[in-house]
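>>> Below is the sequence, then the predicted model.
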Amino acid sequence: MPETTRESLLNGGWKTLEFEWFREGVTVHWIKPFELDQPGVALLNYEAGASVPRHRHEGLETIFVLHGVQSDEFGDYGVGSYVVNEMGSEHSVWSDTGCVVLIQWDRPVTILSEQ
């Protein structure tokens, strides 16, 4: 099983992991998939220019940026940024340069618009 320790991920170990399609321009490596009422933990790899449309958080979401810059309507988040999106919050996400983030969702999000 590939190593997903904090030290490995911070040192670029995510580059050796297998990712699968998540949505156009974004791939995912599941560390812990969602199970019933259990949170999901994953790595998301955004290609340059990729985005996720406006969505609502149905539970707490936390993000730690491992590589590149992730952006939303509230700012740009570079390597080492820790972002907390509270339940009920809404935003869209993109990466002009491409990025890799460690993400934990309490619950899946609800996509509000595909634009």
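Cool, the structure landed.
>>> can we go C-alpha only for contacts and neighbour counts from here?
OK.
>>> Just the strands from this structure, written as ranges.
20-23, 26-32, 40-46, 50-56, 61-68, 70-72, 75-77, 82-85, 90-95, 99-105, 110-111 (DSSP state E).
>>> could the ones you listed go into CSV alongside mean neighbour count?
Below are the strands of the chain laid out as CSV (neighbours: other C-alpha atoms under 10 Å):
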stretch, mean neighbour count
strand 20-23, 12
strand 26-32, 18
strand 40-46, 23
strand 50-56, 19
strand 61-68, 21
strand 70-72, 20
strand 75-77, 13
strand 82-85, 15
strand 90-95, 19
strand 99-105, 23
strand 110-111, 14
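>>> Quick one: closest of the ones you listed to residue 2.
strand 26-32 (9.8 Å; C-alpha to C-alpha).
>>> Packing partners of the closest one?
strand 20-23, strand 40-46 (3 or more C-alpha pairs under 8 Å, 6 or more residues apart in numbering; DSSP states H and E).
>>> What lies in contact with the first one?
It stands for strand 20-23. 27, 28, 29, 52 (C-alpha atoms under 8 Å, 6 or more residues apart in numbering).
>>> second one coming, line it up with the first:
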Amino acid sequence: MLINADFSLRAVVAPSQYQWVRSPQSGVERVMLDRVGGEKARATSIVRYEPGSYFPRHHHPGGEEILVLAGTFSEGDAHYPAGWYMRSPPDSSHQPFSEEGAVIFVKLRQMSESERRSVRINTRDSSLWVAEHGRESCPLFEGPGEQVSMERLTPGSLVFNGFVDGAEMLVVEGSLSEGEQRYDCGSWIRLPPGHYPGFVAGNAGATIYLKIGHLAMSHRP
């Protein structure tokens, strides 16, 4: 299966375009944002857990990255409400579930084989945010060719300054605009390397998940 699989092209999925698809597990649905492969795929998705739903224990050969958008996502005795960011390295395993229901942003099989560090960050902890260059940033991860953060932008402020070596954004709060185009909360945007001076925060500002650098070497398989 190929969905937005040509990484040399811009890809956008707005909330109005969400197509919820049942997963193999009862009570769990997903919106496929990009995908290369079948059920076991390099994939980026929005996943929705109904209250009381779960997945059996399983491994992630290429790692898993999660941002909790709503509700509470759980693993064993650990519970992660909205705002938590997680990275589980290649060959890790878990048995996820949600008692109250949850919506999460998930990236699968997109980590370096050398990555071994587990990351758990509460992005709603104000002490983790740093003010710089007229914006606030919450660093989440930095590795070879990849930098991940949450960015809090004031109204009208630029998202990018200069050349971008590929970028991926999810609008978590507020909105972005690019000329006449508006990207509301829930919009997912993937940009190949280039210059994007037109992206600015909307009238109420914006909070976005931002990953840069990881698309520089990507290509259509």
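Perfect, thanks for sending it. Everything numeric here is computed off the predicted structure, so don't read it as measured data.
>>> hmm, back to that, which two among the contacts of strand 20-23 of the first structure are spaced furthest apart?
The farthest-apart pair in the contacts of strand 20-23 of the first structure, when distances are taken by C-alpha to C-alpha, is 29 and 52, at 16.5 Å.
>>> What span of the second structure is stretch 93-105 of the first structure aligned with?
Taken onto the second structure by TM-score structural alignment, stretch 93-105 of the first structure occupies residues 96-108 there.
>>> mind checking the longest strand of the second structure?
strand 199-212.
>>> chain center to it: distance?
Centre-to-centre, strand 199-212 of the second structure and its host chain are 13 Å apart (C-alpha atoms, centre = their mean, to the nearest Å).
>>> What residues in the first structure pair up with that strand?
So strand 199-212 of the second structure sits over no part of the first structure, by TM-score structural alignment.
>>> ok and that strand relative to strand 64-75, angle-wise?
90 degrees (axes from the mean of the first three to the mean of the last three C-alpha atoms, to 10 degrees).
>>> Can you check what angle separates strand 199-212 of the second structure from strand 102-108?
Using the same axes, to 10 degrees: strand 199-212 of the second structure against strand 102-108 is 60 degrees.
>>> Go through strand 199-212 of the second structure and flag the buried ones.
By neighbour count on 16 or more other C-alpha atoms under 10 Å, the buried set for strand 199-212 of the second structure is 199, 200, 201, 202, 205, 206, 207, 208, 209, 210, 211, 212.
>>> List just the nearest of those to residue 43 of the second structure.
Nearest to residue 43 of the second structure among those, with distances taken as C-alpha to C-alpha, is residue 211, at 15.0 Å.
>>> nearest spatial neighbour of that closest one, skipping sequence neighbours?
Excluding the flanking residues, the one nearest residue 211 of the second structure by C-alpha to C-alpha, 6 or more residues apart in numbering is residue 148, at 4.4 Å.
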